[in-house]
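Student: I'll drop the sequence and a predicted model, then ask my questions.
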Amino acid sequence: MHIDLQGKRALVTASSGGIGFAIAKGLLATGAEVILNGRNESSLSKAKDSLLAEFSSATLSTVAADLGSAEGCAALIKAVPKVDILVNNAGIYGPEDFFETDDDTWARYWQTNVMSGVRLSRAYLPTMQENGWGRVVFISSESARNIPADMIHYGVSKTAQLSLSRGLAKRVAGSGVTVNSVLPGPTLSDGFEAMFADEAEKTGKSVEELGAEFVMAHRASSVIQRPATTAEVANMVVYVCSQQASATSGAALRVDGGVVDDIV
């Protein structure tokens, strides 16, 4: 299958590293123009240089904006008024006991994980509808369906993304625009690797080995019995953004290695 997105403009939020960076790289490989977003100018510049070293003729730009606030989203929308592809990857996570999670924490997760996607989708979907083509993808999580007891606030925000993407898909039905969610499971992202860096040095084991041990200890239902790579997650996202995925909309597409133990 050859995916060709030449002439399409894609915005990938939180794309200076991790899954977002891998998605940006995958979209560049299809010929799409890509806008990177993150909170830090320095990390965005490094990400841009890294991608241009591989895709020297690519059209690639950056916009620094913190999407955890309405003002940050507005700044990004002002800098990038129109896109054909929107990948809502911005998100925060972290364990915290339910009884110690205060209102401010709930509000911070809601603003970043949910409202950033609401605001950007509200801004970009109308033009996609007018053009008769567009792709919106929410990067949710297997935690949307398999709510972690130690991160209930995070799980709730990820479940909300599934409702949002399904509702938007129905709202733009018949327009040629698709809206979907992609649900990664444990993934060898920058944060995941950093979490195991000290243990890897102490034990001499690779991060991949330690990741597999973590998965079997904490996500024993995994079918692949290891974390996914960021490229494996990106592959699903790139397909969903493609011309070939025109009949896929309103879906929650899992790249969780089979962690969620059901057949639907």
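Tutor: Alright, I've got the coordinates.
Student: Going by C-alpha atoms from here, please, whenever you check contacts or count neighbours.
Tutor: Noted.
Student: All the helices of the stretch 151-264 of the chain, in order from the start?
Tutor: Ranges of helices in the stretch 151-264 of the chain, per DSSP state H, counting those that start in this stretch, are 152-171, 190-195, 197-203, 207-218, 230-241.
Student: could those go into CSV alongside mean neighbour count and distance to residue 8?
Tutor: Listed next are those as CSV, based on neighbours: other Cα atoms under 10 Å; distance: least, Cα to Cα, whole Å:
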stretch, mean neighbour count, distance to residue 8
helix 152-171, 21, 20
helix 190-195, 14, 28
helix 197-203, 12, 38
helix 207-218, 17, 35
helix 230-241, 21, 10
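Student: Distance to residue 178 for those helices - can I get that in JSON lines?
Tutor: Below are the helices of the stretch 151-264 of the chain laid out as JSON lines (distance: least, Cα to Cα, whole Å):
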{"stretch": "helix 152-171", "distance to residue 178": "6"}
{"stretch": "helix 190-195", "distance to residue 178": "29"}
{"stretch": "helix 197-203", "distance to residue 178": "39"}
{"stretch": "helix 207-218", "distance to residue 178": "32"}
{"stretch": "helix 230-241", "distance to residue 178": "9"}
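Student: Included below, for side-by-side comparison, is a second structure:
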Amino acid sequence: MELNLEGRTALVTGSTQGIGAAIALGLARAGARVGVNGRSRSRVEEAVAHLAVDDPRAQFVPVVADLATEEGTEQAVAALPDVDILVNNLGIFGAQPALEITDDEWRRYFEVNVLAAVRLTRAYLPGMKERGWGRIQYIASDSAVVIPAEMIHYGVSKTALLAVGRGFAKEAAGTGVTVNSVIAGPTHTGGVEDFVYELVDRELPWDEAQRVFMREHRPQSLLQRLIEPEEIANLVVYLSSDQASATTGGAVRVDGGYVDSILP
């Protein structure tokens, strides 16, 4: 199956590292011009340079903006006025006892993990509808379905994203624009390594720490290992393609069998 995105422009939020960077590279390798987003100009430029080494033919556009703010959304739209593929990857997470999560933390998680994606969807969906083609995706998490006791504020924000995706899919009905959520399972990134070591012995070597984490904190994973970012990116690239034209309004899983359900 050839996934050809030549002539398409994509924006991947929070894409200077981890899953976002892998998605940006995957879309670029398929031929799309890709906006790489982060809050710091130096981090964005460093990420673009690193991604260009992986594929010198790829086209990347630096998009320096704090998308957790309305001003940041305006800056992103100024950098990329017309976007065909919007991948809302930006998100924050962290462990915190449920009864110690303050109102300010709840608001911060909602602003970053939910409202940032809603604002960009409002900005770009009208143009996609007018052109009769578009792809919008929200990178959710298994935590949206299996709320983790150690970070319920994160889980709730990702549950909200599933509803946001389904709702905007209805708004885009019959226009040639598809809107989907991607339920990503426990994934191997630098941030997740830090998170793992918050929950297991920091003296353990990484391979052993990962196994302990999966066994003690994510035992329902059928994959029994952390997912690599490129594996998430593969699904996102497919959903961004013409071949995925009949998939919309869905919550598509790339979770290593973590969610114990035969339905999404």
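Tutor: In hand now; what should we look at? Model, not experiment: these values are computed from the prediction.
Student: Nearest to residue 120 of structure 1 among the helices of the stretch 151-264 of structure 1 would be which one?
Tutor: Judged by Cα to Cα, the one of the helices of the stretch 151-264 of structure 1 that comes nearest to residue 120 of structure 1 is helix 152-171, at 12.2 Å.
Student: Pull the contacting residues for the residue nearest the centre of structure 2.
Tutor: With distances taken as Cα atoms, centre = their mean, the residue of structure 2 nearest its centroid is residue 89 (2.6 Å). In this structure, residue 89 of structure 2 makes contact with 12-15, 19-20, 138-139, judged by Cα atoms under 8 Å, 6 or more residues apart in numbering.
Student: Now the two most distant members of the residues you listed.
Tutor: Using Cα to Cα, the contacts of residue 89 of structure 2 span at most 13.4 Å, a distance reached by 15 and 138.
Student: So residue 77 of structure 1 lies in a helix, does it not?
Tutor: Yes - assessed with DSSP: H, G, I helix; E, B strand; the rest coil, residue 77 of structure 1 lies in a helix.
Student: Correct me if wrong: it contacts residue 119.
Tutor: No - the criterion here is Cα atoms under 8 Å, and residue 77 of structure 1 misses it with residue 119 at 9.1 Å.
Student: Three-state assignment for residue 7 of structure 2, please.
Tutor: Assigned with three-state DSSP, residue 7 of structure 2 falls in the coil class.
Student: That one: neighbouring residues, count only.
Tutor: Applying other Cα atoms under 10 Å, we find 9 residues neighbouring residue 7 of structure 2.
Student: Same question for residue 96 of structure 2.
Tutor: Applying other Cα under 10 Å, we find 14 residues neighbouring residue 96 of structure 2.
Student: Check the one 5 residues further on too.
Tutor: Burial of residue 101 of structure 2 is recorded as 14 neighbouring residues (other Cα under 10 Å).
Student: And for the one 10 residues further on?
Tutor: Counted with other Cα under 10 Å, the neighbours of residue 111 of structure 2 add up to 18.
Student: got a list of what it touches?
Tutor: When contacts are counted by Cα under 8 Å, 6+ apart, residue 111 of structure 2 touches 68-69.
Student: Distance-wise, check it relative to residue 181 of structure 2.
Tutor: Residue 111 of structure 2 is 18 Å from residue 181 of structure 2, where distance means Cα to Cα, to the nearest Å.
Student: do the same with residue 146 of structure 2
Tutor: Remark: distance between residue 146 of structure 2 and residue 181 of structure 2 (Cα to Cα) = 16 Å.
Student: quick one, which of those two is more surrounded?
Tutor: For residue 146 of structure 2 versus residue 181, the count of surrounding residues by other Cα under 10 Å is larger for residue 181: 29 against 15.
Student: wait, doesn't that one sit right on residue 252?
Tutor: Yes - using Cα under 8 Å, residue 181 of structure 2 makes contact with residue 252 at a distance of 6.2 Å.
Student: So in structure 1, which strand runs the longest?
Tutor: Taking DSSP state E as the criterion, structure 1 has its longest strand at strand 177-184.
Student: in the superposed pair, what's the mean gap between that strand and structure 2?
Tutor: Following the fit onto structure 2, the mean deviation recorded for strand 177-184 of structure 1 is 0.5 Å by mean Cα distance after the TM-score superposition for structure 1.
Student: What helices and strands are in contact with that strand?
Tutor: Applying 3 or more Cα pairs under 8 Å, 6 or more residues apart in numbering; DSSP states H and E, one finds that strand 177-184 of structure 1 contacts strand 134-139, helix 152-171, helix 230-241, strand 252-255.
Student: And the helices of the stretch 151-264 of structure 1: which comes nearest residue 59 of structure 1?
Tutor: Residue 59 of structure 1 lies closest to helix 230-241 among the helices of the stretch 151-264 of structure 1, at 17.1 Å (Cα to Cα).
Student: how big's the offset between that closest one and structure 2?
Tutor: Helix 230-241 of structure 1 sits 0.7 Å off on average (mean Cα distance after the TM-score superposition for structure 1).
Student: orientation of that helix relative to strand 177-184 in degrees?
Tutor: On the basis of axes from the mean of the first three to the mean of the last three Cα atoms, to 10 degrees, helix 230-241 of structure 1 is oriented at 160 degrees to strand 177-184.
Student: Just the residues contacting helix 230-241 of structure 1, thanks.
Tutor: Contacts to helix 230-241 of structure 1, defined as Cα under 8 Å, 6+ apart, come from residues 3, 18-20, 22-23, 26-27, 85, 135-137, 180, 182, 184, 187-189, 245, 248, 255.
Student: what do you get for stretch 75-83 of structure 2?
Tutor: The list of residues contacting stretch 75-83 of structure 2 from outside it, by Cα under 8 Å, 6+ apart, reads 8-11, 35, 62-65, 67, 123-124, 127-128.
Student: which one of these sits closest to residue 194 of structure 2?
Tutor: Of all the contacts of stretch 75-83 of structure 2, residue 194 of structure 2 sits closest to residue 67, with 23.6 Å by Cα to Cα.
Student: Could I get the contacting residues of the closest one?
Tutor: Residues near residue 67 of structure 2 by Cα under 8 Å, 6+ apart: 13, 39, 73, 76, 112, 116.
Student: quick one: residue 188 of structure 2 and residue 210 touch, right?
Tutor: No - if you go by Cα under 8 Å, residue 188 of structure 2 and residue 210 don't touch, sitting 9.2 Å apart.
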